[in-house]
Each structure stands twice: as structure tokens, then as C-alpha cells.
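Engineer: I would like to see how this sequence folds:
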Amino acid sequence: MPSECIPYSETNYFTNLILDYLSQKPDVQKFYNRYPEIDNFQAQIEEKKASFSSEKRQVLVRVLERQYENVQISGATAENIKLLGEENTFSVTTGHQLNLFSGPLYFLYKIVSTINLTKILKEKHPEYNFVPVYWMATEDHDFEEINFFNLKGKKFKWNNADKKAGKTAVGFLNTEGLQEVFNLFSAEIGAGRDAAFLKELFENAYLKHENLTEATRYLANELFKDYGLVILDAQEKELKKEFIPHAKNELLDQVSHKTTSKSLEELSALGYNVQVNPREINLFYLTEDFRERIIEREGNYFVHDKEDIKWSREEIVKELEENPERFSPNVVMRPLYEEVILPNLCYIGGGGELSYWLELKNYFKAENVPFPMLLLRNSALIQTEKQQKKREKLKITNNELFLKQHELINRKVRKISNIDIDFSPQKEQLVNQFQQMYDLAEKTDKTFLGAVKAQEVKQLKGLDHLEKRLLKAQKRKLKDEVTRIANLQNELFPNGSLQERQSNFSEFYAEFGKELIPTLVEHLNPLEENFKILTFSQD
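Structural biologist: All right, here's what the predicted structure looks like:
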């Protein structure tokens, strides 16, 4: 299958911080320990091995075995869970929300990147084992972010949800109310063998499991079990016990806020946008009914909007020690929790995720936890052979595809037009003429300089206006060509955004079948720092 690539910097979809991180700009190097180049992993292995105990491994294996009790597990996944108990085994982790039917397409790219990095590491270090882990964000409570997916330009939304939606962790939510979404999805996806698989997958995941955690575990396992993917729900009392010392530091000393503040100031001083601003306490109090912030006031602790729940310092420490599962880390503390309970070497995420991880190095140092390597997940654009031929016929380069639509159309109209629509030479000539007038005004009466400047601006604006009118006229004349350009870009960039951030995997599975994921696994190399364009044939 043909594949091409372009640099991330030429896509116009990645922030300066991420681009500077990828280029290992010196200013950014202070915010991480090791860049994820293959030769740097040995040092990361040694550091993690020295800090991760055998006892932690046994807890992890025990929890995973319990979570997989009612799941049809593959031999590869069962073996990987067992291997996590051995001191020469390490994980590579990605995380994702419990989006309905996986949400945007990049869900696949995250996991494929994770799987493929473990393969690369095994080839480089055969004496170790490497396990791909998908961390389910079961504790998030932002229901509006996860209750829909897009298919063929249509939005499928979970409307009749559990009354606790948006109040407590999404992993707790009952899957009742998804029959309506299933019916609409079934009608839209159509007929055929691959469509039948997708219907069965949706039905088995969401209509035959009680909550969103179980449904998502089933879905991810069905898609990736052949690759040994291990799926973890960290909302477990036994795992939270290991995090008690760090949660206690947060409650009593606000460590995360104190240690990240300097990093945020430094990132801002370098001109980067801050992704996440930490609170003074970055823990929520979690029950099956609500997930709310913990607030400290004058030595006492409260739950936001729950004034009847409060503790003294001694009482909240006791509550933490007795019920650690009720203390839920937010986006600032979740990375630390992950690295405390996993023998992890590398976290793989999108640009937004890596941006907030880069705020946390000082926090990890203060808590004496190794800071993992950070790897940008693969990004890709999937096109058909037919779409590729359209692009070539329209003489659009891969790089031009990523332009804003008006820029792309203006560029192509200028290129294919039989007249010159670029008035730059005329503007340059006009500027030169007015320079002579400025010189003349300087020598005679300087009060005329303002009048000359006003006239220059007026005439340059006039040329701009004429140029735009001429370009608009040519667009009308080349209407068919303009329409074909717009239609092609709209197909590949739905809603004017990256395909991977809008479309659901089912749209492509229905078209390309069971070869979709194996093809992604074959062609997406997480250590290749380029945006991939993959061309699928249509049988």
C-alpha cells in the first residue's frame, strides 16, 4: 500500500511547543529528561527498574487478572499480563477517554503507536519484555466530551444517559439508553460483512455490558487483543493504596502546585501557551454519585458544592488511608499516579497531552518518581486511490492539502488561470513612485508627507480591491475546478479539521474491512516524526 509523509511543521496543525520539542530545541530540553530516541531507552530502563518494586508488580498483575476475569482474553494479552510480574518487563502506555464507540479516529493511532514501539524496543533489547498498555480514563467526569462520535458527517449522540452523567466518573455510568444510538448507527452503516461486524461490535460492547468501563474494555480488547494490548482501569482501591503517600503530600503540602508553578512561568516566558493550570489541590473526591474538587480553607478540607462533607487535617488523612479509592487525581496528578503503579518507560499521546506532561518534570522530581519519556503519537490521513488520483489530476501537492481552504483555492486559481492575478509588481512600482514623492515633500514642504502617505495607502488598497475582484471573477469562471478542489479537501478534512480528530474508525472499517488495523500497524512507525498519508485500495 502506498504511503507518503510530510513534516509535522508543514501541516499547520501542531503548536510551536510541540514542534520545538520534536526538533529538541535547547529551550525546551529543560522540561524533560530523555528524548525518545531508541538509544536513550537503556538508561530509562535502568532508572525505572531501580525504582519499581516486585511488590508493585504483583499488585498490578493481581488487579489486571481480576479485571479480565469476564473478558475473552487472547493468549498474547494473557502472556503480557503475566510478564508484568517479572522484573525485566516494562510498559509503554497511552491513555484515552471512554469516548462512545472509541470517538475520533486517533484512538486507533494512539494504540497502534504504543504497540509498535513495544515491538521496536523488543528488537533492540531482546533481553527485556515490553507490554503495550491502554490506560482507560475511567475517572474523568466530563460527559459532554465523550458522549458522541461522528460518522459520514453525522453526529451520533448519547442523549438518554444515566442521570449521573456529568456529575461522577464516566466509568461508573450505566449503558442504558444506548439502544437508540445503536439503531441509528445500524441504519447508517449499511449492509455487508464489515458493516455486520461493526454492528455486532457495538451491540456486544454497549448493549451487553452494564457500564462504560466494561463496554470500553470489551471494545478495545476486541480490536487489539491479537497484539497483546493490556487495558487498565486504575480506579481500584488496591492500586490507589500505592498512591497514598503522594496524595497525602498533595493534601498537606500542595506539592504539585508549588513545583509546577515555576515551569509554567518559564514556558510562558518562552512564548508557549500553558496547557493546564494546576489548582492548589489537584485531587477530586469521588463516589458513584459525584466527583468534586477537594478544597482546603484555614486548615480544614471541604468538597466543592458539598458543604456537609468536611474534615480536619487528621481526619482527611484517615479518610485517605481507609478509602484511597475515593481520592481521584485530576489531569495534573494523573500522570504521576500512572508512573507510580506501572513499570512504565514512555507515555505516548497527542500534542495537547505532551504539552501538559512537559509542565510536570519538577513535580516528578519532588515526589522521587522517574519522569517517563514522552512520544508524540502517530498522525495519519487516510485516502482512497480514487481520491489520490483526483488530487494528482488537480495538481495539488500533499503539503497544499493542509492549507486552509481559501488559501488552497486562491493558490490553485492563480496557478491555473490564463491571466496574471498577482498585482505584486504593480504594487512595488507604486511604492517606488511614492518614494519619489516623499523625497520631493521632504525637500519642499514636510507638511505634505501625511497627505502623500494617505494617497499611497488609498491607491495600494485600490490595487488590493481590484486584485480580489479579479480573483473572484476567475473563481466564477473556473467554478467547476474550484468545486472539485473544495469537495476533495472537504472529504479528507471534515469540518475543516484533521480527519483523525473528526471521523470515527467505523467509517473506514466499513470501507476497507478487517485489514484496516493490520495496515496501520504495518505502516505507522512511532519513531518516524512525520505526518503519514496512507492510500487504501478499494476492492
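Engineer: switch to C-alpha atoms for all contacts and neighbour counts from now on
Structural biologist: Fine.
Engineer: Quick check: the closest residue to residue 27 other than its chain neighbours vs residue 28, distance?
Structural biologist: Closest residue to residue 27 apart from its sequence neighbours, by Cα to Cα, 6 or more residues apart in numbering: residue 270 at 7.8 Å. Between residue 270 and residue 28 the computed distance is 9 Å (Cα to Cα, to the nearest Å).
Engineer: Can you identify each of the helices in the stretch 51-200 of the chain by residue range?
Structural biologist: Counting by DSSP state H, counting those that start in this stretch, one finds helices in the stretch 51-200 of the chain at the ranges 54-67, 75-83, 106-124, 179-189, 193-202.
Engineer: tell me which residues in the longest one are buried?
Structural biologist: It stands for helix 106-124. Using 16 or more other Cα atoms under 10 Å as the burial criterion, the residues of helix 106-124 that qualify are 106-121.
Engineer: try the fourth one
Structural biologist: Using 16+ other Cα under 10 Å as the burial criterion, the residues of helix 179-189 that qualify are 179, 181-182, 185-186, 189.
Engineer: same thing with the last one?
Structural biologist: Residues of helix 193-202 classed as buried by neighbour count (16+ other Cα under 10 Å): 194-195, 197-199, 201-202.
Engineer: for the second one, same thing?
Structural biologist: If you call a residue buried by 16+ other Cα under 10 Å, then helix 75-83 has these buried ones: 77-78, 80-83.
Engineer: give the contact list for the most centrally placed residue in the chain.
Structural biologist: Among the residues of the chain, the one closest to the centroid is residue 350, at 3.4 Å (Cα atoms, centre = their mean). By Cα atoms under 8 Å, 6 or more residues apart in numbering, the residues touching residue 350 are 110, 376-377.
Engineer: closest to residue 212 among those?
Structural biologist: Relative to residue 212, the closest of these is residue 110; by Cα to Cα it sits at 19.8 Å.
Engineer: so the closest one sits right up against residue 351, yeah?
Structural biologist: No: the pair residue 110 / residue 351 is not scored as a contact, 11.6 Å apart, by Cα atoms under 8 Å.
Engineer: which other helices and strands contact the helix or strand harbouring residue 294?
Structural biologist: In this assignment (DSSP states H and E), residue 294 forms part of strand 291-297. On a contact count with 3 or more Cα pairs under 8 Å, 6 or more residues apart in numbering; DSSP states H and E, strand 291-297 meets strand 283-286, strand 300-303.
Engineer: Tabulate those (JSON lines), appending distance to residue 416 and mean neighbour count.
Structural biologist: Formatted as JSON lines, those follow (distance: least, Cα to Cα, whole Å; neighbours: other Cα atoms under 10 Å):
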{"stretch": "strand 283-286", "distance to residue 416": "59", "mean neighbour count": "22"}
{"stretch": "strand 300-303", "distance to residue 416": "64", "mean neighbour count": "18"}
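Engineer: And those strands: which comes nearest residue 327?
Structural biologist: Once the helices and strands packed on strand 291-297 are compared by Cα to Cα, strand 283-286 is nearest, at 5.1 Å.
Engineer: one more to put side by side:
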Amino acid sequence: MKIENVPLLPANSLVGDYVRGRKEAMLFFPYAPFEESSYGKRLEWLYSRSYPHRDRLADGLYAYNQSIGNHPFALSQIAKLRERGLVVIAGQQAGVLTGPLYTIYKALHVILAARRLEERYKVPVVPVFWIAGEDHDLDEINHLYLPGDEGIRKIRMELPKAGKISASMLPLDQEACERLVSAFFGEVAETEHTASLRRLVREAARDARTPADWFARIMAQLFGKHGLVFVESSCPFIRELEQPVFQEIIRQNERIAAIIGEADARIRRAGYPPQLQIDPRQANLFLYVDGQRLLLEREGDRFQTKDGRFACSREELLRLLADDPRRFSANVVSRPLMQEFLFPTLAFVGGPGEIAYWAYFRELFAHFGFEMPIVLPRMSVTLVEGAIARHLEQLSLDLPTVLQRFDAWKQEWLARMDADAAAEDLLTQFSAVRQEFQSRYQPLVEQVIQFDRGLAELARKNADRLLAQVDFLQQRVERSLFERHAVTLSRIGRIETALLPGGKWQERVYTYFYFANKHGADLVDRLVELPFSADPDHKIVWL
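Structural biologist: Model (predicted):
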């Protein structure tokens, strides 16, 4: 495998400006992610603070990682957190069979960044992956895609839709797991790697209790040997440690909403579109009611769910928190606060969407006495297989063109194709015939209508039919022209399916296991050892 760096910017203007270090975007972040001085400042700030819950955090992490079968090396990493250890952290939903490729790249990035920073600054740094297991939008995690001869194929796991049940609370249906695994491996070609991969996911499912647990066990098997530590958002020890932050969120709920609203106004004034949907009534936390994870809203001094099944005063909500913190859950605004409170975070690795909404949090962190960590743009990768590389070479097509302006390139190619001498002459004649027909036949139609208005509809339909026959013949000529270029069109289609499926980057669509089945069950291990640069360039990995 070899790596090529390509300078591609995110489509989101705020994130693009942040990656480039433009001052307009840097107003919303305390640290420039690619400036060395940022890390020295962040280290100084972290070591000026105390984390009295370090031992409780390490105990909980050890127990959880042991329960999911994480590797002994990952378990040994946790000990660093008892004293001066820092973390590089990222998080993601618990997608089936690890979800889209970018989940793998997040984990990879966290490991590589922790290694680099530990070596550079001679401080203990632990790579941590936060599993967002409490997500209740099961339609976002219940499927995967893989490329096929006819385009993209979707395989879905049947998960019950009984309200807003979190992936970490839903009992895992072993039969549904087996159907998904059988469907996936039935769609891909049998290789020397298939048996070991099938065994990995089946054994992980056999020992798992929930979809989030299945995800965690698979990820631990892939990344544990490289020291990646996992935490799942619904772990009881996490909720107990988070209790003081939930308490302040409830007490200062109005102020939090105001701070987020002010950040939204600043983002708009800076010329960027809003990155979050803001509602001043949002309480920015969820509550479990009858097993359902329901968003709370605030009306005056009362808190209630949208469906009205729960309502209480602020004091009653605080008492409920004291009695049972496990019923509370963070949302997109409060989760970063929890992360910063729990972990001595040197850097947070986020995708474009996450970076966009983290732009709202600088003043919110400061209000709680925190400081936003260094926000590192997540490594972005495209895997290019040998057959696709050959197609690119045959078409003299480069990856930046595919990833940034493929539609335009295809239109240019079609224009060149249409420039074939014989085809150009034919198509020009069709255009001339159509114009001549309209100029000569339309006056005749008008005379017929003047002669007998009862023939008006017939005359117009007759003209339309004649034009339709001209169009039909032109389309057949165009189809013949396309068929002459069928080989090239097939290559273009394969490139698009492999690298830009559905108009999206490959990393946002396909699953890791498709590539591991073809290129080796140790694909993650080989990716970890590649010399990825720490810059924001898009990485092309030639398999």
C-alpha cells in the first residue's frame, strides 16, 4: 500500500476556513489545530487543572473494556489516566459491522495522534473512542452499503422500532444478526479472508447484549491491540461521574440556551450559515421515561417531554437526578461538556459536521470553567483498488477530479464524444431538420386551423407526432454513439461506484468489511502502520 496526499477542503465553508486557519473561523476555536504552539498551550492548561475522579474513571474504563474483550495492551493504557495521562478522543454511533468507513478512520486517527503527541511531548497520551450508544435513531445505524456490478447495494438489519429506544438499551436479536451477517457475506466473493472475518463478527454477536455492545466488541477486536480504549455513553459509571454537570445544566438551563443563541448570532454575522437548529426551549438533555429516550424542553421553570408524558419542576428534576442519574442523557450540546469534564482531553478528533457544531461551544465551555480542546479535523481517506487505479489511468483521470468535479468531467467527456465527425454531422442535421420543419410546417398548421377550427387539435397533435419521430431517430443515433463507447462508459461507472457512490465520498458509504474481505483481515493493522501525515490533506491509499 502507498499513500498520496491531496489538498481537498470540506464543502462546509466554516469548516474549510477552520482547516485553512482563516481568522473568521478561528474566532470560534481557542486553538489552531495545525500549529505546534497550540499543543504546548493546551498541555499547560490541562496540567494546571485537577481531575479528582481519575481513579474512578480508570476503574470504570478498565471494567468496561474488560467486559467487551478488549486487548491487554488497551487495558494497560488505562493505567496512564490514574496520574498524568491525557487523551485524544473521538466518537461515533454504533453502526452495524462498524458502519461507514469514516468510523474506522476516526479510530485510526485517534491512535496515530496519541502516538505522535506522546512521542513529541513526552507525556502519557491515551487514545479513546466514545461510543454514542444512546442514539435512538436506529435507521441511521441499522444498514450498510457495498459496491456491486449494478451500483450500490444496501443490506439492512431488522431492528424493532418500538419508540425511541437507545442502541445501548435494545436487546440484541441474535437471529437478526445472523441474517445480516449471512446477507453480507453472501453478497461478497468468498476469499481466503472470509472465514476469519465471518467468525470475528459472529463471535462478537454471540457475546453481545445490545447493538452497541456488538459494535464495541468488533471495534475492540480490530483496534484493541493498538491500544484503543473504548467508553460507551450509557455506562453506569459514566452517568454517575457526569452527575455534577447534569446538575449545573438543569440549574443554568436558561443561561446555556442564551449562550448557544449568542454563538449562533455570531456565526451568522461572520457570514456562515447556521450549523445547529436552535430552539430556546431546548433543555439540552434527554430523560429516559419508560425505557424511551425523550428530549426535554423547558417552559418557564418546568421541564417536560414533547409528548407530554413527563413534566416536573426544576427542583423535582434535580431530585430525580440525585436519586437516579442513569435516567439522564446528554444531547449534541451537553455531550461535549461531559467529555471535557470526564477526560483530560488534549485533542478531540471530529468530522466536518462535528467541527461545524463545535463552533458554538467556546463560550459555553468557558461558562463552565472549561476550555475547548484542540479540535482536530478527522483523517479523510479514499481506498483505491488495483482495477480502479487501472481505469483511472486508462482515462487519464486523477483523484482530485473524481472527488471534486466528477460530474463536470463527465459532461466534458460527453462533449468530446459528441465531437466525433460523423456524429456531429448527423446531430447537426437533426437540429436543422427540426428547425426547418417548424418553420415550414407550422404556418401550414395555422392555415388548417383557420380553414377548419375543428381540426385544430388534430393538426397540433400531427405536428407533435412528426417532431417526436425526428426526436426518436436522433435518440437512436445518440444511443448508437454511446454504445460505441460502452467500454469507456463502463469504466466511468465503475470508478463512480467505487470512489463516489451516490455522489458521496467512499468513506461515507461503504463498510470496512467489504475491503477487509478482499484485501486481508489484517487491513486495519496495515493501515495503522502506514506513514500518514498529520496535515489536513485527503489521503489516497492505493491498495
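Engineer: Of all the helices and strands packed on strand 291-297 of the first structure, which one comes closest to residue 363 of the first structure?
Structural biologist: strand 283-286 (14.7 Å).
Engineer: which residues sit against the closest one?
Structural biologist: Strand 283-286 of the first structure is contacted by residues 168-169, 247, 250, 291-294, 303, 325-330, 333 when judged by Cα under 8 Å, 6+ apart.
Engineer: Could you give the separation of the helix or strand encompassing residue 265 of the first structure from the chain centroid?
Structural biologist: With elements taken from DSSP H and E, the one containing residue 265 of the first structure is helix 255-269. Averaging C-alpha positions (Cα atoms, centre = their mean, to the nearest Å) puts helix 255-269 of the first structure 22 Å from its chain's average.
Engineer: go on, stretch 135-145 of the first structure?
Structural biologist: Averaged C-alpha coordinates place stretch 135-145 of the first structure at 14 Å from its chain's average position (Cα atoms, centre = their mean).
Engineer: so where in the second structure does that stretch end up aligned?
Structural biologist: Counting by TM-score structural alignment, stretch 135-145 of the first structure falls onto residues 130-140 of the second structure.
Engineer: Then stretch 76-83 of the first structure?
Structural biologist: Taking TM-score structural alignment, stretch 76-83 of the first structure hits residues 73-80 over in the second structure.
Engineer: Walking through the stretch 401-539 of the first structure, point out its strands one by one.
Structural biologist: 530-536 (DSSP state E, counting those that start in this stretch).
Engineer: what's the neighbour count on the alignment partner in the second structure of residue 497 of the first structure?
Structural biologist: The alignment partner of residue 497 of the first structure in the second structure, by TM-score structural alignment, is residue 504. Neighbourhood size, residue 504 of the second structure [other Cα atoms under 10 Å]: 13.
Engineer: now do residue 21 of the second structure
Structural biologist: Per other Cα under 10 Å, the neighbour tally for residue 21 of the second structure reads 16.
Engineer: check contacts around the counterpart of residue 534 of the second structure in the first structure.
Structural biologist: In the first structure, the residue matched to residue 534 of the second structure (TM-score structural alignment) is residue 527. Listed by Cα under 8 Å, 6+ apart, the contact set of residue 527 of the first structure reads 36-37, 117.
Engineer: what ranges do the helices span in the stretch 351-500 of the first structure?
Structural biologist: Using DSSP H, counting those that start in this stretch, helices in the stretch 351-500 of the first structure cover 351-357, 361-366, 385-393, 398-401, 405-416, 424-444, 449-477, 479-492, 499-502.
Engineer: Quick one: average offset of the second one versus the second structure, please.
Structural biologist: I take that to be helix 361-366 of the first structure. By mean Cα distance after the TM-score superposition for the first structure, the fitted helix 361-366 of the first structure averages 0.6 Å away from its aligned residues in the second structure.
Engineer: Ok, which of the helices of the stretch 351-500 of the first structure comes nearest residue 155 of the first structure?
Structural biologist: helix 499-502 (10.0 Å).
Engineer: Please name every helix or strand in contact with the closest one.
Structural biologist: Helix 499-502 of the first structure sits against strand 380-384, with contacts defined as 3+ Cα pairs under 8 Å, 6+ apart.
Engineer: okay, the angle between the strand it packs on and helix 479-492?
Structural biologist: 130 degrees (axes from the mean of the first three to the mean of the last three Cα atoms, to 10 degrees).
Engineer: what does strand 380-384 of the first structure rub up against?
Structural biologist: Contacts to strand 380-384 of the first structure, defined as Cα under 8 Å, 6+ apart, come from residues 109, 492, 498-500, 531-538.
Engineer: For residue 93 of the second structure, which residues are in contact?
Structural biologist: Going by Cα under 8 Å, 6+ apart, residue 93 of the second structure touches 131-133, 135, 141.
Engineer: Next: residue 342 of the first structure.
Structural biologist: Applying Cα under 8 Å, 6+ apart to residue 342 of the first structure gives the contacts 57, 60, 91.
Engineer: again, only using 10 Å
Structural biologist: 48, 52, 56-57, 60, 84, 90-93, 133, 239 (Cα atoms under 10 Å, 6 or more residues apart in numbering).
Engineer: Closest to residue 221 of the first structure out of those residues?
Structural biologist: Nearest to residue 221 of the first structure among the contacts of residue 342 of the first structure, with distances taken as Cα to Cα, is residue 133, at 11.3 Å.
Engineer: residues contacting that closest one?
Structural biologist: Neighbouring residues of residue 133 of the first structure by Cα under 10 Å, 6+ apart: 80-81, 91-95, 111, 114-115, 118, 228-232, 342, 344, 347.
Engineer: And it, how far from residue 220 of the first structure?
Structural biologist: Residue 133 of the first structure is 11 Å from residue 220 of the first structure, where distance means Cα to Cα.
Engineer: so what sits against both of these two?
Structural biologist: 111, 229-231.
Engineer: want to try CSV for these, with distance to residue 260 of the first structure and secondary structure as columns?
Structural biologist: What follows is those, written out as CSV (distance: Cα to Cα, whole Å; DSSP: H, G, I helix; E, B strand; the rest coil):
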residue, distance to residue 260 of the first structure, secondary structure
111, 29, helix
229, 32, coil
230, 31, strand
231, 29, strand
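Engineer: Please identify which of those is nearest to residue 453 of the first structure.
Structural biologist: Minimum distance to residue 453 of the first structure across these is 59.2 Å, recorded for residue 111 (Cα to Cα).
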